[in-house]
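Fold the stuff below for me.
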Amino acid sequence: MNTAPIQRQELFQQLPAEWPEPLLPEIRRQVAAGGRKLVVLDDDPTGTQTVYDVPVLTSWEVEALAAELAADSPVFYILTNSRSLPLAQAQALNQEIGRNLRQAGAEAQRDFAVVSRSDSTLRGHFPGEVEALAAALETDFDATLLIPFFLEGGRYTIHDVHYVAEGEHLIPAAETPFARDAAFGYRSSNLRAWVAEKTGGRVAADQVASISIEDLRIGGPGLVQERLMALAGGRICVVNAASLRDLEVLVAGLLQAEAQGKRFLYRTAASFVQVRAGLAPRPLLTASDLALPEEGGGLFVVGSYVPKTTGQVEVLLRQSGIQGIEVDVAALLDDQRQKVEIARAVDRVNQALDQGADVVLFTSRALVTGPDAEASLAIGRRVSESLVRMVAGLSVRPRYLVAKGGITSSDIATQALGIRRAWVLGQILPGVPVWQAGAESRLPGLAYVVFPGNVGEADALAQIVRKLGR
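Down below sits the predicted model:
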């Protein structure tokens, strides 16, 4: 059953105190001793929002995977962008990557663990792509751990209910606009009930296991290990968490369980990867960290339609010196008008960048959906493909590039910029990663800001302009 919004501080004060000991040093020791590489399949590029100094691959040939498995970094990402695909295609993609990973692991003689990283607001192909991945890996997983906690985005799981923070309130996830997503909507905020809903009742809510806040904060790593050792047969287990320390306790316990032979598949948001890889928090990036050119204008490309993004665009457009270029989505969906609209936008962006202006290229804000989930995804792909053609058509290099929205940022990275391997530099704002484009890309070395649609305060885009200004 869903609950009403509650005061964040009021609920947090009712919880037990956090586990008193920092566990990251022990986690790093266990990760090094275990020797298992962490491979993150990211269903859009925003999952790198908590890590740094790690590579991201946008293709998954066996040779490339084997090279990354043999490298020193404790973790690497594979950008699948599967959230933009229909279920059948997402499943086929995960099967292909799973098979390639098995072969690459054999060639590199390196064991690995796999994270299926998805949205902290519960949008994505669950359980379909996770089940496809598990089958392709040919591993008898004892359980799939469901961990949507994401600190920077204000996503908390408490008493099995998943919340989204709005100001000082916690809103049950099913009561937010994210739950009304045309492709991935849902009715349940309780994650056990959500699993039952998403599996069509094949997995009943009372069959879903749970690791509680009390387990983490009172029982500690030992109790977590005990809980995980009891899981078997591919069971689904919800993990509650309200802080990074909670995740530290979880990871310390699960590494001990894995050392004793247990195998888990992880379906998580971004915070889990940071802790599982043993990465300590790092300060936000500054302009000096990015070695930006002195001249030129920045380019913002906005495809996301969530209300948070629309509000951020409105604030950004009110900043002095910003040139806004709106793209008519109706024209992009019309075969007779699409080409002309793309050419118009390219010409205007080139002119503005050539004059050194910061430019916002954004789609018209009225959301256009289809009659069903697959049709809505197809519309999203058409719009994203059009934005890709606009960026690919630019003749003036931007000083930096910000892409707003998961599908948008993935397609621009892989198709417009031709990135095959990028390096995650860190975060420019909480939950907002910056990539450095690889030497093979169309704009080598470009600072590419991957901005999730559902992250940031109202002035977040404007903050980037101020931080990266000359």
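
drop to CA atoms for contacts and neighbour counts, all remaining ones
Fine.

Quick one: list the elements packing against the longest helix seen in the chain.
As assigned by DSSP state H, the longest helix anywhere in the chain is helix 87-108. In this structure, helix 87-108 packs against helix 62-70, helix 128-137, with contacts taken as 3 or more CA pairs under 8 Å, 6 or more residues apart in numbering; DSSP states H and E.

Could you give the number of residues near residue 165?
20 (other CA atoms under 10 Å).

can you check residue 172 too?
Quick note: residue 172 (other CA under 10 Å) scores 24 neighbours.

tell me the contacts of it?
2-5, 161-164, 189 (CA atoms under 8 Å, 6 or more residues apart in numbering).

Narrow those to those that are buried.
Among those, those classed as buried by 16 or more other CA atoms under 10 Å are 2, 5, 161-164, 189.

how about residue 39, secondary structure?
strand (DSSP: H, G, I helix; E, B strand; the rest coil).

That one contacts residue 111, doesn't it?
No - with contact defined as CA atoms under 8 Å, residue 39 does not count as touching residue 111 (10.3 Å).

List the contacts of residue 144.
Residue 144 makes contact with 234-237, 264-267 under the criterion CA under 8 Å, 6+ apart.

got TSV for the helices and strands packed on helix 87-108, with mean neighbour count too?
TSV is the format used below for the helices and strands packed on helix 87-108 (neighbours: other CA atoms under 10 Å):
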stretch	mean neighbour count
helix 62-70	19
helix 128-137	20
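
let's see this one next to it:
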Amino acid sequence: MPLPRHALAEPELLAGLPPVREVTPTEVAAHLTRAPRLAVLDDDPTGTQTVKDVPVLTTWTVEDLRWALRQNSPAFFVLTNTRSLSPQDAAARNREITHALHEAAAAENIPYVIASRGDSTLRGHFPLETDVLSEELTKAGAAPDGVVLVPAYIEAGRLTIDSTHWMRTPEGLLPVGESEFAKDATFGYTSSTLPDWVEEKTKGRIPADKVHRITLTDLRTGGPAHVATQLTALRDGATAVVDAVCDDDLRVLALAVAEAEAADTRLLYRVGPSFVRARAGQPAHPPLTAAELTPLRAPSPHGLIVVGSHVSLTTRQLTHLRTTTPDLAEYELDVARLLDPATRDSHIEEIAATAAAALQHADTVIRTTRTVVTAADPDESLAISRSVSAALVEAVRLITAAQRPAFVIAKGGITSSDTATHGLEIRRAWARGTLLPGIVSLWQPVDGPAAGIPYIVFAGNVGGDTALADALALLRSAA
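As a prediction, the model looks like this:
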């Protein structure tokens, strides 16, 4: 089958690259003993899917942040959910978290650096979030010398080569600017080359030729010391973009970052999921086994699957789940009825009651209509998404109050964030690992009504067509 016009066969694109410079996670971990704590402000919950045994917060009081800082972990996540917010609200939330983090770190006497975790397909509030964080850090006397962009997500096939960002598809590697994600109603863009993307998203404030490029040649041939020199040369919040094709590339960067930070270079990061694992000194962990999952399952016979994502991959995964799992119960929240104030509440209550009853005898799917409803204005489209997500979350809250599930799977970034914070009222949790290699994170809530119910965070844009069915099969095997 011929490749689409701009897709390239992966071996063709990777041919001729410098040989990989191997760096072990242990080597990185050894350099992190005196490194500042990495606080990952995650714009949806899916950034945790590359790490294991890392604290997660969905709230950010000073006491919550002090709890996270006290844990024996080189990094922790704060779920901001800003991708679902308006620019104004996203800015306010970043400011609020930064203030609380600064106070918590001072109280615990633990230094920190911030990584603003965005989507590996380049969606989200950039440059707004890094601009706001830079302003707040500057007020605190820690003005960033540089903003480092590392969007790679290795397992999901989001790779950066010669400063161009690619995504793996069945047809080959596609420039991300030509993907369906680049057509996002709220966060759309056209550029695949990161310096051009920075210029596009900053509306020319940062020209492409002023963006510093750290390439695979720098990482693999120059090595950590060379890259550290590039980082320490950054001034006045300059932007640098970094290549990565494998974990070793990111571990070279992690060593360079440790060296640069030790030399008092202040860096702010905008990253995809894979950087966090490298910077934490963790290896790529295998998925959790049925034996490891068994003690995590709640003592209930069946689980709840919540589907809010509308990307085509999610729809294909849901279709495959239906065809391979005949004993599944499934209920739809009709978006048209949700957007009508006259029918919204009664529709939510009806579907929730029916789904709660079904949980007693079957794993149960609750989903929104597959047709996406948008508006001409990006902010209005985001408002519609928030309204639909709120309805889905209210249904989850009603379902789980009536019938405690063995587990909850949430499909989609906004869906998984809102379900965690509002549907299940999770405040503190541990990311315990994944159900599939490098994707689909399992959280263990440690407080609130969801304590004891494993919560599975499943991004809308990851996995093959069978991934949702595979995740459910693994959870069933742990019963």
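
Kindly provide the TM-score of these chains.
Comparison of the two superposed chains (TM-score structural alignment, normalised by the length of structure 1) gives a TM-score of 0.96, and 464 aligned residues with a CA RMSD of 1.3 Å.

in structure 1, what residue sits furthest out from the centroid?
Distance from the C-alpha centroid of structure 1, by CA atoms, centre = their mean, peaks at residue 336 (35.0 Å).

Quickly note the distance from it to residue 454 of structure 1.
Using CA to CA, to the nearest Å, residue 336 of structure 1 is found at 33 Å from residue 454 of structure 1.

try residue 266 of structure 1
22 Å.

Report the buried residues of the top strand by length along structure 2.
Using DSSP state E, we find that the single longest strand of structure 2 is strand 428-436. Residues of strand 428-436 of structure 2 classed as buried under the neighbour-count rule (16+ other CA under 10 Å) are 428-436.

Can you tell me which of the buried ones among the contacts of residue 172 of structure 1 is nearest residue 311 of structure 1?
residue 164 (17.4 Å; CA to CA).

Translate that closest one into the numbering of structure 2.
Alignment note: residue 164 of structure 1 maps to residue 167 in structure 2; criterion TM-score structural alignment.

Is its match in contact with residue 154, as I believe?
No - shown here, residue 167 of structure 2 and residue 154 do not form a contact pair, counting by CA under 8 Å, at 9.8 Å.

can you name the two of the buried ones among the contacts of residue 172 of structure 1 that are farthest apart?
That would be 2 and 164, which, of those, are the farthest apart (CA to CA) at 12.9 Å.

about what we covered before: out of the buried ones among the contacts of residue 172 of structure 1, list just those in strands.
If you go by DSSP E, these have 161-164 in strands.

For residue 126 of structure 1, state which of those is nearest.
Distance to residue 126 of structure 1 across these (CA to CA) is lowest for residue 162, with 15.7 Å.

If I follow the layout properly, that closest one ends up in contact with residue 192?
No - under the criterion of CA under 8 Å, residue 162 of structure 1 is not in contact with residue 192, lying 10.2 Å apart.

one step back: list of residues touching the longest helix of structure 1?
So helix 87-108 of structure 1 is in contact with 60-63, 65-67, 69-70, 80, 82-83, 111-112, 125, 128-130, 132-137, going by CA under 8 Å, 6+ apart.

By how much does the helix or strand just after that helix deviate from structure 2 on average?
Downstream of helix 87-108 of structure 1, the first helix or strand assigned by DSSP states H and E is strand 112-117. Compared with structure 2 after fitting, strand 112-117 of structure 1 has a mean deviation of 0.6 Å; criterion: mean CA distance after the TM-score superposition for structure 1.

Strand 112-117 of structure 1 packs against which elements?
Using 3+ CA pairs under 8 Å, 6+ apart, strand 112-117 of structure 1 is in contact with strand 37-42, strand 264-268.

Can you give me the buried ones in it?
Going by 16+ other CA under 10 Å, strand 112-117 of structure 1 has these buried residues: 112, 114-117.

Dump the helices and strands packed on helix 87-108 of structure 1 into CSV; add distance to residue 88 of structure 1 as well.
As requested, these are exported to CSV (distance: least, CA to CA, whole Å):
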stretch, distance to residue 88 of structure 1
helix 62-70, 22
helix 128-137, 8
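
Out of those, which gets nearest to residue 352 of structure 1?
Among those, helix 62-70 comes nearest to residue 352 of structure 1, with 38.5 Å by CA to CA.

Check the spacing between residue 400 of structure 2 and residue 128 of structure 2 real quick.
36 Å.
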